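1. just to be clear, the model below is a prediction. Sequence and coordinates:
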Amino acid sequence: MNRPRISIILPIRNAAATLPACLRSLARQTFSDYEVLAIDDGSSDESPAIVAAAAARDARIVLIEAGRIGLAAALNLGLELARAPLVARMDADDVMHPARLELQYHALQSQPELVLIASRVVAFPARVVKAGLREYLRWQNRIITPEQVNAEIYVEAPFTHPSVMFRRVPVQELGGYTTKPYPEDYELWLRMHEAGMRMQKLPQNLLAWREHPERATHRDPRYAREAFDELRADFLARDPRLHSGRPLVYWGAGRMTRQRVRRMIERGFAPFAWIDIDPAKIGQTIWGAPVHAPAWLNRQPRPFVLVYVTNHGARDLIDGWLQSMGYQPGCDYLGVG
């Protein structure tokens, strides 16, 4: 049997209500040389029956009844069973654009230096998409190039997981998905970034990402703020850009920000200075370092700045201020979510 060119890893758990639309979007792909590894993670609804019926009509679909093993283990099982050199992720509650596989396949074929290609996404149904998710996708969808990924990797996950396609072997050589209590996709993107792998995004919206209250990001403790903060700090502390000998400046001296910065200070990254726009904070000393107004950064040699302000509108303003003073994102400063 010839190997397919793409393996689609589709973990499933109690997705009977949305699975038919997902499977229809796979059947409508303009690129047809794929297999679907539908890994049932212990569903108690009709999901396995829906997949089995689809598999009876389409030999490219394989139902794998794994039992309740958890999402990360299901993804790693998919990597182990995948026969194709390229892996596309998909979730049972989302819908692919008909050209998604074709466009991503050709992007990876034409750029052998890329390990991962994602796409822009749109959230639906519009009536339940709240302002926070809209703002997150506005930020995420503007990250396209590998350089933008490198500059923004510590803000949030720069890719929506079911929008990605990647080369299977490099990801397996990194160890696949973590089973530790972290967001398994973001941890993998950080590990790939740390390994120097190039990741990019197509400018088209190729995935409709379904928003609903049962989505794992709303309910699973692996996606809690604490898990993200610990994960970011672990990888940020190893980033070569923080080991260049440049003085380290933290932008954001508020109480909540200081609690997040504490993780870096505990890892040995004491502040040379703080930056804030609050007149009540400017002139204070926090953890042995002075608080300055932003204009203080207009100096040579430039320090390295970690921007811990999380408000997206404020972060845009800070980007503008820093770049007006000659600071380059990813080279002279990094945003931290």
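-> Yep, that arrived.
2. only C-alpha atoms from now on, for both contacts and neighbour counts.
-> OK.
3. which SS class is the most centrally placed residue in the chain?
-> The residue lying closest to the centre of the chain (C-alpha atoms, centre = their mean) is residue 157, at 2.7 Å. Secondary structure state of residue 157, per DSSP: H, G, I helix; E, B strand; the rest coil, is coil.
4. what's the single longest strand in this protein?
-> Ranked by residue count under DSSP state E, the longest strand found in the chain is strand 198-210.
5. so which bits of that one are buried?
-> 198-202, 204-210 (16 or more other C-alpha atoms under 10 Å).
6. now do that strand: everything it contacts.
-> 93-100, 104, 113-125, 141, 143-146, 149, 162-163, 193 (C-alpha atoms under 8 Å, 6 or more residues apart in numbering).
7. contacts for whichever helix or strand comes after it, please.
-> Sequence order places helix 216-219 as the next helix or strand after strand 198-210, per DSSP states H and E. Here helix 216-219 makes contact (C-alpha under 8 Å, 6+ apart) with 223-224.
8. structure B:
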Amino acid sequence: MPWTPAVSFLIPARNRPEELKAALASCLAQSCDAWEAVVVDDHSDNADLLALVAAFDDSRLRYYRLPDGERGVSAARNQAVALARSPRLLTFDSDDLNHPHRAARCRELLDPDHPQLIYTRVRLFSATHPSGSPKQVLQPFTAALLEMINFITNPGTAFTVKAFEAAGDGFRPSLSLAEDYDLYLRMARAGVTIRAIDEEHVSYRKHPKATTNRRQAELHEAVMTVRRLNGVKPFPIEAIRSHSLPELARNLLDNPDQRALWQDDRWNDA
């Protein structure tokens, strides 16, 4: 009878072998042994990720390379979901680190028989600050607020296969940014139970100069695309105050970059 792991880590990967090696090591350090990690290689061009995965010599680590006709993080994540053998799916970027209890806690918190999603606090770390520090604000789930901004911490997200199926269509291959926001918005609208868990499950790697002006503009346009695809009604950015924690509203509205990212360009035309 085929073995069914308690959880499946979904790992889209492209290049960055040293970061992936550390990420996989954090899988092997789990307190619960009943996990698998599905690495989907999005056409790495300067790293042999197959050899890297094989060097661990652990059958729970599985490698797949996207075919030539498929590219992008959405395609990689969809393929990882298709290959996963567990009914509990844990998002995991190839440069982040799992905390040792993550698999065990997700097994306890997610009921495979129900469409559920959880998100947790994350710890932010970098090469110059390896011990990291926790992200301060964990916004409880509010459907009305999710229509405006994505407060779900994607690095610390886990969901059941039933939740993924409820959203329909998986991650949209047309989206290379904000694809997680699009999926979680569709999950919420489909009636998936979404909960914030006040625990740290993942350390999220911050890269120097990760957010350039160009990338900030691309992220904003991706958010606007998600809103249009999902028929989100135009809204004034100040409206988030009515639905969010005061700390979150201050962090977003008082930060020019965050405000520009989440403002709705259609509001002036509404």
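-> The structure has been received and is ready for your questions. Computed from a prediction, not measured in an experiment: that's the story for all the values here.
9. rewinding a little: look up the closest residue to the aligned partner of the residue nearest to the centre of the first structure in the second structure, ignoring the ones flanking it.
-> Alignment note (TM-score structural alignment): residue 157 of the first structure maps to residue 150 of the second structure. Using C-alpha to C-alpha, 6 or more residues apart in numbering and skipping the chain neighbours, the partner closest in space to residue 150 of the second structure is residue 181 (5.9 Å).
10. so the one you found lies in a helix, does it not?
-> Yes. When classified by three-state DSSP, residue 181 of the second structure is found to be part of a helix.
11. closest one of the buried residues of strand 198-210 of the first structure to residue 13 of the first structure?
-> residue 210 (15.1 Å; C-alpha to C-alpha).
12. do you know how far the closest one is from residue 95 of the first structure?
-> Look at residue 210 of the first structure and residue 95 of the first structure: by C-alpha to C-alpha, to the nearest Å, they are 8 Å apart.
13. give me the number of residues near the aligned partner of the residue nearest to residue 150 of the second structure in the first structure?
-> Matched by TM-score structural alignment, residue 181 of the second structure corresponds to residue 186 in the first structure. Residues near residue 186 of the first structure, counting by other C-alpha atoms under 10 Å, number 24.
14. wait, residue 186 of the first structure sits on residue 157?
-> Yes. Counting by C-alpha atoms under 8 Å, residue 157 is a contact partner of residue 186 of the first structure at 5.3 Å.
15. any idea which element the alignment partner in the second structure of residue 106 of the first structure lies in?
-> Under the alignment (TM-score structural alignment), residue 106 of the first structure pairs with residue 108 of the second structure. Element membership for residue 108 of the second structure (DSSP H and E) is helix 102-109.
16. now which residue in the first structure aligns to residue 90 of the second structure?
-> That one, residue 90 of the second structure, aligns with residue 88 by TM-score structural alignment.
17. surely that match meets residue 165?
-> Yes. Here residue 88 of the first structure reaches residue 165: they are 4.2 Å apart, a contact under C-alpha under 8 Å.
18. could I get the full set of helices for the stretch 51-200 of the first structure?
-> With DSSP state H, counting those that start in this stretch, the ranges of helices along the stretch 51-200 of the first structure come out as 71-81, 100-110, 131-141, 146-152, 168-173, 184-194.
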